[in-house]
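Trainee: Sequence and predicted structure are below.
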Amino acid sequence: MLTPISRREWLTRTGCGFGGLALAGLAAADAGRANPLAPKAPLFPARAKRVIFLFMQGGVSHVDSFDYKPRLDKDDGKQLSFDDARVIANSGARGSSQRVMKPLWKFAKHGQSGRWASDLFPETNRHVDDLCFVHSMHTEGVAHGPATLFLHCGSTTFVRPSMGSWVLYGLGSENENLPGFVSIAPSAGNGGARNYGPAFLPAVYQGTGLGHAGGPASEATIHNLAGAQSPEAQAARFDLLRDLHAEQLKRTPGNSELEAVANSYELAWRMQHNAPGVLDLAKESAETQKLYGIGEKATDNFGRQCLMARRLCEAGVRYVQVTYGDNTANPAWDQHSNLPKHGDHARAVDKPIAGLLADLKRRGLLEDTIVWWGGEFGRTPYAEKNGTGRDHNPGGFTVWLAGGGFQRGFAHGATDEFGHLAVQDKVHMHDLHATILHQLGLDHEKLTYRYAGRDFRLTDVHGRVVKELFV
């Protein structure tokens, strides 16, 4: 005999924390509702089906990693005039005096392509012939909050849908038993849930957060998947709840938030039998786990998250973000006064990232998966306040892309001789968004949603597809 419980108690026990996200599934179809996350054909032939975004929260120093500038060694220690973004933002003054600081890591050419890279990321450097570097990035926002929101949502201040939500809206999901958009270890700061939220898009396109930035990989999971009741008891409870939701939807047709809540329960029900297997890294061979650095103190945590990303993509998740960061006011890569700390962070992510690239490639997944690596901005080529760190630099920095039809062993654009500002073949963050959407078969100018009397899109009224990056 079943013991009656309230809906609130049922939610507390089995709700899984999906709040505003959902997938419309078999039960929804039975109830006569359309499935907003059914797979959709791209607008034109796509080179990629999915994205893994490796978010280096805080801003990696490009001039210490992938953007080689010999002038920094030559002028190390000199006081020179630069247009500092933070000074301009605070006072409008240009031409502030700054002390040039040389790279702390040694640069060399790597791979058959001869790409320059420092020994900050030695394992990733082994894969430069698979990488497409964009050295001329520039963006909006000199502080972490605005720049992070712009990276994810295309706006520094307004509440706008995140890129993963736009991709899910445009293409739907490949697996009705898993979320179509997952953010592994997202940060609670600098925009928080807005960075994987749907804003005014229907709540069904909300991303699913697993764990939190800086937390152990064991927490980057979906909790409460296995109930204590028998399968029969669980089924009976779910059928009752589904009937209640169906009745509510009849009374308030078109209520997208209620539909999302109903669909989230249905997704949670289907996930009971599917998600545990996808998230079980123990099913991977010892060789594969070693490839990601699992079992090694420095790399175990991020290695598990990268392997989880591969398994989720392999299972049909459309957009996966993996954040390397923390929940503090100054995120991981934010070395204002202690740039050598970059070395500790690099050791934590380098082998897992290289392992992910190798694993995707050998499984044939890299061909139709975009791997995107980067932060919200770069760092200055001069010391902050004449100290031992570098300040934020939205005016010029580097990201790299792999797979999904992007050129391999290729470098596009350039910053000036100091690595300060993008000057050649400049690529704005709006352009990068448009370019990634294009490889997924989506036209950034046509991927729109009408809200408050106007059509919105990820790139607002800007953005161009950087076709020079394509094979």
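Mentor: That came in fine, so what should we check first? Every value quoted in this text rests on a predicted model; they were computed, and no experiment measured them. Numbering: from 1, shown residues only.
Trainee: can we go C-alpha only for contacts and neighbour counts from here?
Mentor: Noted.
Trainee: And the helices in the stretch 251-400 of the chain?
Mentor: Ranges of helices in the stretch 251-400 of the chain, per DSSP state H, counting those that start in this stretch, are 256-271, 275-279, 286-291, 300-314, 341-362.
Trainee: another structure for you, compare them:
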Amino acid sequence: MWTNNATSRRQLLKSSALGFGNLALLGLLDQEARASSRDTRNPLAPKPPQFPAKAKRVIFVFLHGGPSQVDTFDPKPLLTRDHGKPFPGQIPRIVSSPTGNLLKSPWQFKHYGQSGIEVSDLFPHLGGCVDDLCFINSMHGSNSRHGGALLELHTGSDTFVRPSMGSWVTYGLGTENQNLPGFLTICPTLTHGGVNNWSSAFLPAWTQGTPIGNASIDAAQAKIPFIQNTETPSEAQKLELELLGQLGREHLAHTGPDPALEGRLSSFELAFRMQLAAPELQEITGESEATKKLYGMDDPKTRSFGHQCLLARRFSEKGVRFVQVTHSYKWDQHGDLRKDHASNAAEVDKPIAGLLKDLKARGLLKDTLVVIGGEFGRTPVAQGDDGRDHNPHGFTLLLAGGGVKTGFRYGATDDYGFYAVQDKCHVHDFHATMLHLMGIDHKKLTYFYGGRNYRLTDVHGEIATGIIA
């Protein structure tokens, strides 16, 4: 007689329950072991990438307000031909206000370099660098408002407070200079999210961006605050820190891990070390006149932003993992496009080109990823007589160094520059690609918070392999 010896589902679960529990326990212990493997005495210590990296550091040049792609790096002959006519496609509903007919660019585009890439007359100096640049012409985002778009570009979320990309990079890789923060932001904007754009949010405090000045301060006057203690001698400070550290370690020995306390202790120790390293790096008097001129510091128009870019090179050269400079808040041309875009470009064109040339001459560009762009682009249709509205559906980011293809265009917008249509690259895809170039799998750089694992790209993001050299 045939006998059914099959195990029922209830019996299987009953007999294997301890096995499932053991697997879960092993997973938790593995996470705990990984967390404890971090040097809590020095959390900023450099950490190896997850796989061979093409870039060691990032410089992010942020053009706050939304530069117009069709007036800068994305030429559209049909826009010129059909100037004054209605846009033949569907205008998105989330554009912030009523729009008019197609508006041609007031500027001409020219071919530059061996690659022959076209760049607007607004950027002749950057035009001379096209053979070192990768143009992502198919960027798109999810939010047409400055606040949401800034947060999305900086943190990956346009609705919630999340850690910034600089904080994620610092969390994953630490920094190469233990006397400086891993993440610096020079003259950052205080609007449209403000500190949330360089915040560590729920990541450890030591990943927070350290601001140098703010957008309302001339770059020459921007300094790391409270960097020098004129009241207490350094030897006395050292003794105070040693006692504080001893008390903190004794407390932790009784209570167990306390990220907040550990973060405070490490920040105190870093602040002490910065007193020697940071003032020297902020002082540019030792730079040659030729170098200063390269950044446009001999011209009142370019001096301030040139100072920012020069500081970015100096800090990156000394091992800071992520440096941001901000041209804020000038690119939001709902009107006066001709006057204001021309003025804005004149302030940043030479300094950015100078940064690229200086990095290349020093052998730093090959492993420094330079990112240049704003939170979105502008519409190809007019707003008023001489303006363009916000457009998150198709805009341009420029990349250089760090393992990207050079003299190369990636993706495309439609014939008028409204929508990304070819090799579309969402902000999440850019973040995934940036982390990949840094040797990090964006799906594996996670942090457990509020009951689940978070990452910079959350549940999104595909690597734009087409831009990788």
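Mentor: Good, I have the coordinates. Owing to the predicted nature of the structure, the values given are computational and were not obtained by experimental measurement.
Trainee: on that earlier part again, nearest to residue 195 of structure 1, of the helices of the stretch 251-400 of structure 1?
Mentor: Distance to residue 195 of structure 1, taken as C-alpha to C-alpha, is lowest for helix 300-314 among the helices of the stretch 251-400 of structure 1, at 17.7 Å.
Trainee: That closest one maps to which residues in structure 2?
Mentor: With TM-score structural alignment applied, helix 300-314 of structure 1 matches the range 303-317 in structure 2.
Trainee: That stretch vs structure 1, average distance?
Mentor: Taken over the aligned residues, the distance from stretch 303-317 of structure 2 to structure 1 averages 0.5 Å (mean C-alpha distance after the TM-score superposition for structure 1).
Trainee: burial count for the residue opposite residue 111 of structure 2 in structure 1 once aligned?
Mentor: Alignment note (TM-score structural alignment): residue 111 of structure 2 maps to residue 109 of structure 1. Neighbour count of residue 109 of structure 1, defined by other C-alpha atoms under 10 Å: 14.
Trainee: In a strand, residue 109 of structure 1, correct?
Mentor: Yes. The assignment for residue 109 of structure 1 is a strand, going by DSSP: H, G, I helix; E, B strand; the rest coil.
Trainee: so it sits right up against residue 122, yeah?
Mentor: No. Using C-alpha atoms under 8 Å, residue 109 of structure 1 is not in contact with residue 122, being 11.6 Å away.
Trainee: In structure 1, point out the residues matching the lengthiest helix in structure 2.
Mentor: Counting by DSSP state H, the longest helix found in structure 2 is helix 9-36. Alignment note (TM-score structural alignment): helix 9-36 of structure 2 is unmatched in structure 1.
Trainee: next structured bit after that helix?
Mentor: Remark: after helix 9-36 of structure 2, the chain's next helix or strand is strand 57-63, criterion DSSP states H and E.
Trainee: Mean deviation, the helix or strand that that next one is followed by versus structure 1?
Mentor: Of the helices and strands lying after strand 57-63 of structure 2 in sequence (DSSP H and E), the nearest is helix 77-81. Superposed on structure 1, helix 77-81 of structure 2 shows a mean distance of 0.9 Å to its aligned residues (mean C-alpha distance after the TM-score superposition for structure 1).
Trainee: Let me see the contact set for residue 115 of structure 2.
Mentor: Contact analysis of residue 115 of structure 2 by C-alpha atoms under 8 Å, 6 or more residues apart in numbering lists 130-131, 407-408.
Trainee: and which of those is nearest to residue 302 of structure 2?
Mentor: residue 130 (20.5 Å).
Trainee: Trace that closest one over to structure 1, please.
Mentor: Residue pairing (TM-score structural alignment): residue 130 of structure 2 is matched to residue 128 of structure 1.
Trainee: do residue 437 of structure 2 as well
Mentor: Looking across to structure 1 (by TM-score structural alignment), residue 437 of structure 2 lines up with residue 439.
Trainee: So for the alignment partner in structure 1 of residue 274 of structure 2, what's the nearest residue that isn't a sequence neighbour?
Mentor: Aligned counterpart of residue 274 of structure 2 in structure 1: residue 271 (TM-score structural alignment). Leaving aside its chain neighbours, residue 271 of structure 1 sits nearest to residue 177 (5.5 Å; criterion: C-alpha to C-alpha, 6 or more residues apart in numbering).
Trainee: Count the residues that sit near the one you found.
Mentor: 24.
Trainee: I'd guess it is in a strand, am I close?
Mentor: No. Under three-state DSSP, residue 177 of structure 1 sits outside any strand and is assigned coil.
Trainee: ok, the alignment partner in structure 2 of it - contacts?
Mentor: The alignment partner of residue 177 of structure 1 in structure 2, by TM-score structural alignment, is residue 179. Residue 179 of structure 2 makes contact with 270, 273-274, 277-278, according to C-alpha under 8 Å, 6+ apart.
Trainee: can you do 7 Å?
Mentor: 270, 273-274, 277 (C-alpha atoms under 7 Å, 6 or more residues apart in numbering).
Trainee: could the residues you listed be laid out in CSV, adding distance to residue 261 of structure 2 and neighbour count?
Mentor: Shown next, in CSV, are the contacts of residue 179 of structure 2 (distance: C-alpha to C-alpha, whole Å; neighbours: other C-alpha atoms under 10 Å):
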residue, distance to residue 261 of structure 2, neighbour count
270, 14, 18
273, 19, 16
274, 20, 19
277, 25, 16
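Trainee: Out of those, the closest to residue 314 of structure 2 would be?
Mentor: Of all the contacts of residue 179 of structure 2, residue 277 has the smallest distance to residue 314 of structure 2: 11.7 Å, by C-alpha to C-alpha.
Trainee: measure that closest one to residue 268 of structure 2 for me?
Mentor: 15 Å (C-alpha to C-alpha, to the nearest Å).
Trainee: what's the answer for residue 242 of structure 2, then?
Mentor: Distance, residue 242 of structure 2 to residue 268 of structure 2, using C-alpha to C-alpha: 11 Å.
Trainee: do the same with residue 443 of structure 2
Mentor: 32 Å.
Trainee: swap in residue 382 of structure 2?
Mentor: Distance, residue 382 of structure 2 to residue 268 of structure 2, using C-alpha to C-alpha: 52 Å.
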